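*Asks:* quick one, structure for this:
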Amino acid sequence: MALKFTTSYVEDALAVFKQYKLLGERAMAQVSDAQLFASLDEESNSIAIIVKHIAGNMRSRWTDFLTTDGEKPNRNRDSEFVDPAATREALMRDWEDGWARVFEAIEPLTDPDMGRVVTIRGEAHSVMQAINRQLAHYPQHVGQVILLAKHYAGDKWQTLSVARNKSTEFNRRVASGEASQR
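*Replies:* Below is the predicted model:
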């Protein structure tokens, strides 16, 4: 997934977060408003609920990232799994707000900051560990969004990576310089 060769952890982490943000957006763009709020069954989360949870996590983890615990006292995690924003526009505002907090917290960091200590739920983490924790968490949920969007889009789905049975053609295009690697 290297979009650009780098030896900077901060730069690489930001690139990965941005890639997953884009994948989520490209997936959500392929479903109707009704499908954003649909659940497969009563135990499943809708895309909207997943977005609400991710945004709530981002608000808690990245607000005052270096100075306060990543689990804010005013966060009610359980409420993230009910009553999502009522419209696509409101949902996307929550999505954008969450991602903005991620980028605002990480962009000013330098590689030497990676050894600083932050807490999440009272447990000490290096800044690098805290970032890695979220680099595992958010892609998991973006994958759920993609799976649901692909299910709902059906035969109208436009792949977010190399299309099925197109690897050889894609590799040929990359080797010849006709396509970028992503």
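*Asks:* drop to CA atoms for contacts and neighbour counts, all remaining ones
*Replies:* Noted.
*Asks:* in the chain, which spans are strands?
*Replies:* For the chain, the strands defined by DSSP state E cover 117-120, 123-126.
*Asks:* can you redo the ones you listed as JSON lines with distance to W62 and mean neighbour count?
*Replies:* As requested, the strands of the chain are arranged in JSON lines below (distance: least, Cα to Cα, whole Å; neighbours: other Cα atoms under 10 Å):
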{"stretch": "strand 117-120", "distance to W62": "11", "mean neighbour count": "18"}
{"stretch": "strand 123-126", "distance to W62": "14", "mean neighbour count": "14"}
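*Asks:* list the buried ones in stretch 126-145?
*Replies:* 127-131, 134-135, 138-139, 141-142, 144-145 (16 or more other Cα atoms under 10 Å).
*Asks:* hmm, back to that, closest one to H151 among the strands of the chain?
*Replies:* strand 117-120 (34.5 Å; Cα to Cα).
*Asks:* packing partners for the closest one?
*Replies:* On a contact count with 3 or more Cα pairs under 8 Å, 6 or more residues apart in numbering; DSSP states H and E, strand 117-120 meets strand 123-126, helix 127-153.
*Asks:* would you do the same for the sequence below? I want to compare the two.
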Amino acid sequence: MNLGSEYLRIVKKRFQHIKQLGDKTMEQLSEEDIHWRLNQESNNIAMIVKHLSGNMMSRWTDFLESDGEKPYRKREEEFIDDIPTKTKLEKMWEKGWDALFHALDQLKEEELLRQVLIRGESHTAIEAIERQLAHYAYHIGQIVYIGKQIKNEDWSSLSIPRGRSEEYLQQMLQKHQQK
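*Replies:* Next up is the predicted model:
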């Protein structure tokens, strides 16, 4: 094992984890819920997903070969709530993630220090990956927060439920002792 391949393994795992948080949140929400927003200045889940997908398609298509801000991307339109169904939103969500995971699967460890552009700004591939990981985690945190507000007492926790930290710790310690 070397550092480059280990980095790629870990970063794929991190992207899969944050995607899973978004998946598990959207599973709990209705068609109506994905369009709820607090006020006119707030984004709803549909808009955030549309933005994430647009960003992913732009950044990860031809990752090493072209600027991550593609000429065809219409970023401002990503913040218009015009996705008619949850099914269409889920397809858009998956399309973006498919682009990301395909690009990461194609990336070779020796390419991690190559220069890539995002809006004309040069980054190493590692910097670009880390930039996107932080960006996606930020927005998926928003999705989870909005979902939790909407569902209130009907929310199914995505992590350790409140008041159950010690129980969870003991389960994890037992699990690791059995290995």
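*Asks:* report the TM-score for the pair.
*Replies:* With the length set by TM-score structural alignment, normalised by the length of the second structure, the two chains reach a TM-score of 0.93; 174 aligned residues with a Cα RMSD of 1.5 Å.
*Asks:* coming back round to it: so which of the strands of the first structure gets nearest L14 of the first structure?
*Replies:* So among the strands of the first structure, strand 123-126 is nearest, using Cα to Cα, at 16.9 Å.
*Asks:* where does the closest one end up in the second structure?
*Replies:* Here strand 123-126 of the first structure aligns to the second structure at residues 121-124, judged by TM-score structural alignment.
*Asks:* what's the mean distance for the matching stretch versus the first structure?
*Replies:* Compared with the first structure after the fit, stretch 121-124 of the second structure shows a mean deviation of 0.7 Å (mean Cα distance after the TM-score superposition for the first structure).
*Asks:* who's in contact with that stretch?
*Replies:* The contact list for stretch 121-124 of the second structure (Cα atoms under 8 Å, 6 or more residues apart in numbering) reads L112, L113, R114, Q115, V116, L117.
*Asks:* repeat the analysis, applying 10 Å as the threshold.
*Replies:* Identification of contacts with stretch 121-124 of the second structure by Cα atoms under 10 Å, 6 or more residues apart in numbering yields 64, 67-68, 111-117, 128-131.
*Asks:* from those residues, which is closest to I160 of the second structure?
*Replies:* Ranked by distance to I160 of the second structure (Cα to Cα), these are led by E130 at 25.9 Å.
*Asks:* leaving out chain neighbours, which residue sits closest to whatever residue of the second structure lines up with K72 of the first structure?
*Replies:* Superposed on the second structure with TM-score structural alignment, K72 of the first structure falls opposite K70. Residue nearest to K70 of the second structure in three dimensions, not counting chain neighbours: S58, with 5.4 Å by Cα to Cα, 6 or more residues apart in numbering.
*Asks:* nearest spatial neighbour of the residue minimising distance to the centre of the second structure, chain-adjacent residues omitted?
*Replies:* For the second structure, the residue nearest the mean C-alpha position is Y136 (4.2 Å; Cα atoms, centre = their mean). Of all residues not flanking Y136 of the second structure in the chain, L52 sits nearest, at 7.0 Å (Cα to Cα, 6+ apart).
*Asks:* map that neighbour onto the first structure.
*Replies:* Checking TM-score structural alignment: L52 of the second structure goes with I54.
*Asks:* same question, M92 of the second structure
*Replies:* Using TM-score structural alignment, M92 of the second structure pairs with D94 in the first structure.
*Asks:* burial check on its match, number of neighbours?
*Replies:* 21 (other Cα atoms under 10 Å).
*Asks:* what's near enough to touch it?
*Replies:* D94 of the first structure touches V51, K52, H53, I54, A55, G56, R59, P84, A85, R88, A100, counting by Cα under 10 Å, 6+ apart.
*Asks:* pull out the buried residues from those.
*Replies:* Looks like the contacts of D94 of the first structure have V51, K52, H53, I54, A55, G56, R59, P84, A85, R88 buried, using 16+ other Cα under 10 Å.
*Asks:* looking at these, which is nearest D12 of the first structure?
*Replies:* I54 (20.7 Å).
*Asks:* the residue nearest to K70 of the second structure contacts G96, doesn't it?
*Replies:* Yes. Counting by Cα atoms under 10 Å, S58 of the second structure touches G96, with 9.0 Å between them.
*Asks:* what's the overlap in contacts for those two?
*Replies:* L52.
*Asks:* just to revisit the earlier point, check contacts around the residue nearest to Y136 of the second structure.
*Replies:* For L52 of the second structure, counting by Cα under 10 Å, 6+ apart, the contacting residues are A46, S58, E78, M92, W93, G96, W97, Q132, H135, Y136, H139, I140.
*Asks:* now it: how far from S58 of the second structure?
*Replies:* In this view, L52 of the second structure and S58 of the second structure are 10 Å apart by Cα to Cα, to the nearest Å.
*Asks:* now distance to A38 of the first structure too, for the strands of the first structure, in a markdown table please.
*Replies:* Formatted as a markdown table, these follow (distance: least, Cα to Cα, whole Å):
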| stretch | distance to A38 of the first structure |
| --- | --- |
| strand 117-120 | 32 |
| strand 123-126 | 36 |
